[in-house]
Structure formats: C-alpha cells, structure tokens
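Chemist: Kindly return the folded structure for what I paste below:
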Amino acid sequence: MPSIRTTATASLLFTMLAFAPIANAHEEDASPFSLKDPPALSSEQNARLSTALGLLASIDPSIERKAPKVRFAFFPHDGVLAGYFEPNRGIVGLDEGRSDCAMAAMLAHELTHAGRLGVGPGSRMVHRTQAFAGDYADFMVDEEAIAFLAQIRVAKGLHCLDEFEPAVTALEARTWGKPEAEARAIFRTTYDFAPGYWASYFMAFMADGPGVAPSSAP
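Modeler: Model (predicted):
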C-alpha cells in the first residue's frame, strides 16, 4: 500500500483490504494514488460500471441518489485495494478485476462516503471542523463503519459476501440486524483494521491541521 501523505490518501488506507492480498504492485501511471487524472473509461468499463450500479440499485437505490456527482476510475487488479474515494477530486476508483457483485458492494462503500462527506474543498474529510486529531479520527472511523455496513448490506443482498475476506464476513456476523449505533460501536472495537483507520486519520490531521485542505494531492 502506498504511504499515507494526505487526507485524501488517508481515506484509502486499509479501505479495501477486503479481499485476500496478492503481492503485486500497481504500475506507477495506473496507480490510484497518482497525481495524474484517471483516464476516461473505455466502452467495456462503462458497461461494467453500469452493470454494477444496476446491481447496487437493486438492493439500495438511495446510495447513488444521495451521492454527489463523482468521476469513476478503474485501476488494475492487485488483490489488495478493491476501491477508493478521493474527496479532493471527487473520484471513486474500482478494481477492474473484481466481480460485478463485488464492484457493486464497493460502490456502496465509496458512494456512501461521497454522499455523507461530500466532494471538493467543502468535503467534511478535507475541510475539517474538529479541533483535535483524536476527534477527527473518531469521526472518520464512524464514517468507515457506516460505509462498511452499506457494503455488507449490498454484498449480502447480492449473495457475494464470501468474496470478501474473513474480517468482513466476521463483521457481518457481529453487526447484522443490530441498530446502527450499536453496529458502529462493534466496528470500532472488533474490526481488525479499525485501529489502523484511526491511526491513519489521526496522522492525516496532525499533518494538515483542522479546517484546511491537504497540503498536496495524493
């Protein structure tokens, strides 16, 4: 995984360690962390995106409806990162090697972030209102919990939860049917990567401070 340098990249840390890792690396120009704008989707990629969005809508059409306009990008499969949300540029990235069902679940996760946090300089992930790093990290871990719950709901509804790693399926077993507040607390205290999320957001706040855009793009 590339190093954490900004809030935008902090949103990516651990985000989709939701599949078993495979030791491959992105080509530099194709990396979702590149400074370059992502290339336009091909006709085949647009068709896959349309299919995944349709699957998402079949389970919960409100997720896409509540999200602001974003750009979609595909990146090469590496077995580690399955999706990302970059708030500064309003980009949602998807691993083109995943199944249509898994892609729909990842759209649920990343579009939930976009809908709740917003995009551009006004994003609550970029323009932070918290005064302290710990408060911001707590806030963002709650946001990750909500996004993971959406991801699980869609994956379970589409019968592809088994495509995700054991930590995610275990989270489903602990949270399914629970009120949201209780499910968020379960995520914070039991999800394998929750401490890493918290640390990454804490470090991002310490690097960039409150109420300001990150010092550099990812």
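Chemist: from here on, contacts and neighbour counts on C-alpha atoms
Modeler: OK.
Chemist: What is the neighbour count of residue 185?
Modeler: For residue 185, the count of nearby residues is 15 (other C-alpha atoms under 10 Å).
Chemist: before we go on, could you also do this sequence so I can check it against the first one:
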Amino acid sequence: MGLRVKRCFDLIGSAALLLCLFPLMLLIALLIRCTSPGPVLYVQERVGLHGRRFRMLKFRTMTVGADRITTALHESDPHITPVGRVLRRLSLDELPQLWNVLRGDMSLIGPRPMLPETAEGLRPHQQRRHHVRPGLTGLAQVRGRNALSWSERVALDLEYVDRWSLWLDLRILWQTLGTVLSGRGLYGPDGWNRGQLDVDQQTG
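Modeler: Sure thing, here's the model as predicted:
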C-alpha cells in the first residue's frame, strides 16, 4: 500500500513540478541553445529498478565532445559551459529527470541512478539498492552528496531501502532544498554523479 502511495505522490509531484517549472526550464533551454552549440539535453543510460536500464535526461552542461575527456570533472573544468556551471551549482541540470519520474523510470526520492559500468562493481548484497526506483534526490544527497566516499554513499542507499517510509521521503525532500541552496558536497572523489565515473556525455 505504501509503495502505491509513493508512486501516486511521484506522479502528482512530478506533473505539478513540470507545470510550475516549465517557464524556468524553457528559459534554461534557450540559454543553453544561445550560448553553446549542441543539443539542449543529453541522454545517458542508467540502471533503475531491479537492474533495468533506462535513458536518463539532463540539461547539457558541457561542451559537445566532453565525453572523450578522461580527467575528473570539477567546478572549474573549462569544458563546463558558463550556463552549465550555474545549472550544476543549483542542481537545475537535473530538472529534466522529472519526466523520468513521470514515466516511471525514477522516483522523486531514492538512491541516485548509477551508470551501468559503475553498478557492475557493486557486491551482491549492495545490489539491494536497486530494489527501489532511483531518485532525483536521496538520503546520500542530503548527508553529504559527493563529499561522501563511495562506501558511505552505498551504505546510505542501503539504509534508505531498509528504512523506507513516506515520512522519510518527506524529510529528505525538505532537507534537499537546504542542500541545493548551500551547494554542499557538489564535487568530490569517487563520484558516480559528478566525478570521473559520470562524465557528461554530450553526444545525447
């Protein structure tokens, strides 16, 4: 019953946010198109519920061809566009994932979706993180984001799966606002969202 309520919350929440944020998302799309050659969105394969792969959407924040760069990404990386740097600072580049939530690929709250090659490195007991839909934000994101080590983030993902409740989801949503506004932990080692394991592949 609780999971059905969670899915209903995802549907209503993502639809409402897409409607409310449409003007902002349109403005972001125009800024990207006007300031950097290439597509507005980039699409990347990620691992979702029960290991099923899906195509995750993001606003493009880097120059086209940055997928061939092997260095780790940092806030001062010259391949991040000026608009992209602002989008990353405020996590606005993740807004297109509201469509992934509406489609059922993701949830508003859950472990962040991993790249397939990253997920392959999980131990058998860590695969339990895929027993729930990946989220726009999660327990690891409000407790340090990429400032946390790999093992710390996976442990928090498993804690979320074990402790899940609607009340926990509401707490994470509230704490996410403060985390995004403060910019805590946006960049750090061992990242699968912002670091070398997750180079923005701008080929779409």
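Chemist: Can you pull the TM-score for these?
Modeler: For this chain pair, the superposition-based TM-score is 0.29 by TM-score structural alignment, normalised by the length of the second structure; 106 aligned residues with a C-alpha RMSD of 5.9 Å.
Chemist: Could you pull out the strands in the second structure for me?
Modeler: Taking DSSP state E as the criterion, the second structure contains strands spanning 41-47, 53-59, 107-109, 135-137.
Chemist: which one of those lies closest to residue 26 of the second structure?
Modeler: Using C-alpha to C-alpha as the measure, strand 53-59 is the one of those that comes nearest residue 26 of the second structure, at 11.0 Å.
Chemist: buried ones in that closest one?
Modeler: Buried residues in strand 53-59 of the second structure, defined by neighbour count with 16 or more other C-alpha atoms under 10 Å: 53, 54, 56, 57, 58, 59.
Chemist: now for the top helix by length along the first structure, which elements pack on it?
Modeler: Taking residue count as the measure and DSSP state H as the definition, the longest helix of the first structure comes out as helix 133-157. For helix 133-157 of the first structure, the helices and strands in contact under the criterion 3 or more C-alpha pairs under 8 Å, 6 or more residues apart in numbering; DSSP states H and E are helix 43-59, helix 100-117, helix 166-175, helix 180-190, helix 194-208.
Chemist: Measure how it sits relative to helix 194-208, angle-wise.
Modeler: With axes from the mean of the first three to the mean of the last three C-alpha atoms, to 10 degrees as the basis, helix 133-157 of the first structure and helix 194-208 are set at 140 degrees to each other.
Chemist: In helix 133-157 of the first structure, which residues are buried?
Modeler: Using 16+ other C-alpha under 10 Å as the burial criterion, the residues of helix 133-157 of the first structure that qualify are 133-134, 136-157.
Chemist: picking up where we left off before, export the buried residues of strand 53-59 of the second structure to TSV and tack on distance to residue 173 of the second structure?
Modeler: Shown next, in TSV, are the buried residues of strand 53-59 of the second structure (distance: C-alpha to C-alpha, whole Å):
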residue	distance to residue 173 of the second structure
53	25
54	23
56	20
57	20
58	20
59	21
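Chemist: hang on, the earlier thing: just the helices and strands packed on helix 133-157 of the first structure: most buried one?
Modeler: The highest average neighbour count among these, using mean count of other C-alpha atoms under 10 Å, belongs to helix 100-117 at a mean of 26.
Chemist: Who are the packing partners of that one?
Modeler: Going by 3+ C-alpha pairs under 8 Å, 6+ apart, helix 100-117 of the first structure lies up against helix 43-59, helix 62-66, strand 83-86, strand 91-95, helix 133-157.
Chemist: will you turn those into CSV that also has distance to residue 206 of the first structure?
Modeler: Putting these into CSV (distance: least, C-alpha to C-alpha, whole Å) gives the following:
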stretch, distance to residue 206 of the first structure
helix 43-59, 36
helix 62-66, 30
strand 83-86, 19
strand 91-95, 24
helix 133-157, 6
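Chemist: Save the strands of the second structure as JSON lines, and put in distance to residue 17 of the second structure too.
Modeler: Output for the strands of the second structure, formatted as JSON lines (distance: least, C-alpha to C-alpha, whole Å):
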{"stretch": "strand 41-47", "distance to residue 17 of the second structure": "18"}
{"stretch": "strand 53-59", "distance to residue 17 of the second structure": "16"}
{"stretch": "strand 107-109", "distance to residue 17 of the second structure": "11"}
{"stretch": "strand 135-137", "distance to residue 17 of the second structure": "13"}
